[in-house]
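> Quick one: sequence plus predicted model below, questions after.
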Amino acid sequence: MTKLIIGGLFCIVFVMHIVFSKIDYKKGCYYTKPLLMPLLGIYYILSVAEVNKLIVIALVFGFMGDVFLMWPQGKNNFMIGLGAFLLGHLCYVLLFLQGISFVKDVPVWFYFIIIIYASIGITVMKKLTVYLGDMKVPTYIYMATILLMSFSSLARILVMDMSIAFTLPFIGSLLFLCSDAMLGFYTFKGKFKNGEIYIMLTYVLAQAFIVGGYLY
């Protein structure tokens, strides 16, 4: 019963946040945004017999990133928020690589996927570089990390079936790529219509999908 209540609260707060973003009610967003990752974390802890600490730590870093990026104009806030999300992605890299041993017979198509990931990263960074200024190196490191996170999620297919346990985290990793790419353009190139909504929608769903995959 408690798990259902927490899950319901998470959904309600998520919807409220999206609505507040749509009507540009900043105060409401400041109340709802910091609640999302803690509620998701509590729901995960209540839903599993054995808690994976990497998921909990990743959500804690997500919470920290959410809080600091609410005031990105503050001194060092953006860098701290970016660093928190980067550490969260590294936690997910370690999570996805758990149980994966380097197999000898890697299918050919897997190498083509590496090229696709590299192409995505290069394309995004080419479009962003001109706007980054002195943030080039941190952004390059962050982009490489999130690409590694998504690729690590895909690598699980080498040792498991196309089940919900694989599919949800992989979709979540792709949503993370979309969310962070949009955040990069929104922050450095300039705001675009409904940008905050699209960024938060893909970000929260990314976290929820990754966590959801580890409930099975």
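In hand now; what should we look at? Because the structure is predicted, anything quoted here is derived from the model rather than measured.

> contacts and neighbour counts: CA atoms only from here.
Will do.

> how many other residues sit next to L97?
17 (other Cα atoms under 10 Å).

> so it makes contact with R156?
Yes: under the criterion of Cα atoms under 8 Å, L97 makes contact with R156 at 7.3 Å.

> residues in contact with the spatially most central residue of the chain?
In the chain, the centroid-proximal residue (Cα atoms, centre = their mean) is F176; its distance is 4.1 Å. Residues near F176 by Cα atoms under 8 Å, 6 or more residues apart in numbering: I146, T202, Y203, A206, Q207.

> from these, which single one is nearest M70?
Closest approach between the contacts of F176 and M70, by Cα to Cα: Y203, at 14.4 Å.

> quick one: the helix or strand that contains that closest one to chain centroid distance?
Y203 is part of helix 195-213 when elements are defined by DSSP states H and E. Relative to its chain's centre, helix 195-213 lies at 7 Å (Cα atoms, centre = their mean, to the nearest Å).

> Second structure follows, compare the two:
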Amino acid sequence: MQGDRRATVARVLLLGYGVAATADLLALLADAPTGHTVFKPLLLPLLAAYAAVSGGPRLLTVALLFGWGGDVMLLLDADLAFLAGMGSFALGHLCYLVLFARHGDRPADRRARGRRTALGVAYGAALVGTVALLWPDLPAELRVPVAVYSLLLTVTAFRAGALGLVAGLGGALFLLSDTLIATGIADWPQLPRPDLWVMLTYIAAQFLLATGVLRAFAARGPGTRPYRGKRT
């Protein structure tokens, strides 16, 4: 009975996340900043509560709450708030990296290892190329923080693949979302309604990352880690 109640609460929380996400995107589409200010801060607390009720690891909940801190800070129009928000997101990425190390799998054969290596090279090239292109157009005081955060974000996106396709896609979308923000800071040409695309990719990224972690955690059970030794 208790398990049924937890499942029901989890479904309600996930539905709430979907409703808040839809409302936030509609507010951006309608150029209603008040709606965005109201609904954006609701997103990650709902997703964090869903992860906790679903029996996910505590670090996942903490990572999502650091993301919530970043969301709130980025609603404030100030350079210091932007840096604080980026720092909060960075702490969230560190939590994700610990989770990926605990619950991710290493490639089992040479072909899989080759694909993982190729993916790492692609992410590395994307990082170097993006930072090099953005660097001259970023405000001087943000160049180093953005470069350091980009490195952490890229490692997170790459390592997310250790938990499977769902988490890997979430990591890639997170990287895309924050890259769109960086191009806006650098005053590059933007897609129509850039805030809408930033939030759409971000909302999907956090959901996919949370889902990927929950699946991996459920598959192995709490307190377990994948085998790291050699088969004898």
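All right, it came through fine. The structure displayed is predicted, hence computed values, not measured ones.

> ok, back up a step: hey, what's in contact with both of L97 and R156 of the first structure?
Residues touching both L97 of the first structure and R156 (Cα under 8 Å, 6+ apart): none.

> List the buried residues in stretch 115-133 of the second structure.
Residues R116, G120, Y123, G124, L127, T130, V131 are the ones in stretch 115-133 of the second structure that count as buried (16 or more other Cα atoms under 10 Å).

> nope, stretch 161-170 of the second structure is what I was after
So stretch 161-170 of the second structure, judged by 16+ other Cα under 10 Å, has buried residues G161, A162, L163, G164, V166, A167, G168, L169, G170.

> Over to stretch 35-51 of the first structure?
Quick answer for stretch 35-51 of the first structure (16+ other Cα under 10 Å): L35, L36, M37, P38, L39, L40, G41, I42, Y43, Y44, I45, S47.

> Closest one of those residues to K53 of the first structure?
Nearest to K53 of the first structure among these, counting by Cα to Cα, is I45 at 9.7 Å.

> I'd guessed S21 of the first structure sits against C29; true?
Yes: at 6.6 Å, S21 of the first structure and C29 qualify as touching, with contact defined as Cα under 8 Å.

> What segments of the second structure are helices?
Along the second structure, counting by DSSP state H, helices occupy 2-29, 33-53, 58-74, 79-103, 110-134, 140-160, 165-185, 194-220.

> ok now do the aligned partner of G69 of the second structure in the first structure, which residues does it touch?
Structural alignment (TM-score structural alignment) places G69 of the second structure against M64 in the first structure. Residues near M64 of the first structure by Cα under 8 Å, 6+ apart: G81, A84, F85.

> How many residues are close by the counterpart of the second one in the second structure?
Alignment of A84 of the first structure against the second structure is given by TM-score structural alignment, with S88 as its counterpart. Other residues near S88 of the second structure come to 21 when the count uses other Cα under 10 Å.

> what's the answer for G212 of the first structure, then?
20.

> Likewise for F100 of the second structure?
21.

> That one matches what in the first structure?
Match for F100 of the second structure (TM-score structural alignment): F96.

> so its match touches R156, yeah?
Yes: applying Cα under 8 Å, one finds F96 of the first structure in contact with R156, separated by 6.7 Å.

> And the match of A84 of the first structure, how far from P41 of the second structure?
Using Cα to Cα, to the nearest Å, we find S88 of the second structure at a distance of 14 Å from P41 of the second structure.

> L183 of the first structure maps to what in the second structure?
Aligned partner of L183 of the first structure by TM-score structural alignment: I181.

> now M149 of the first structure
Under the alignment by TM-score structural alignment, M149 of the first structure pairs with T156 in the second structure.

> The second structure: which residue goes with G121 of the first structure?
Aligned partner of G121 of the first structure by TM-score structural alignment: L127.

> Let me see the contact set for its match.
Contact partners of L127 of the second structure, counting by Cα under 8 Å, 6+ apart, are S150, L151, T154.

> and what of P107 of the second structure?
Neighbouring residues of P107 of the second structure by Cα under 8 Å, 6+ apart: R113, R116.

> again, only this time at 10 Å
By Cα atoms under 10 Å, 6 or more residues apart in numbering, the contact list for P107 of the second structure reads R113, G114, R115, R116, T117, A162.

> Could you report the separation of it from R113 of the second structure?
The spacing between P107 of the second structure and R113 of the second structure, counted by Cα to Cα, is 5 Å.
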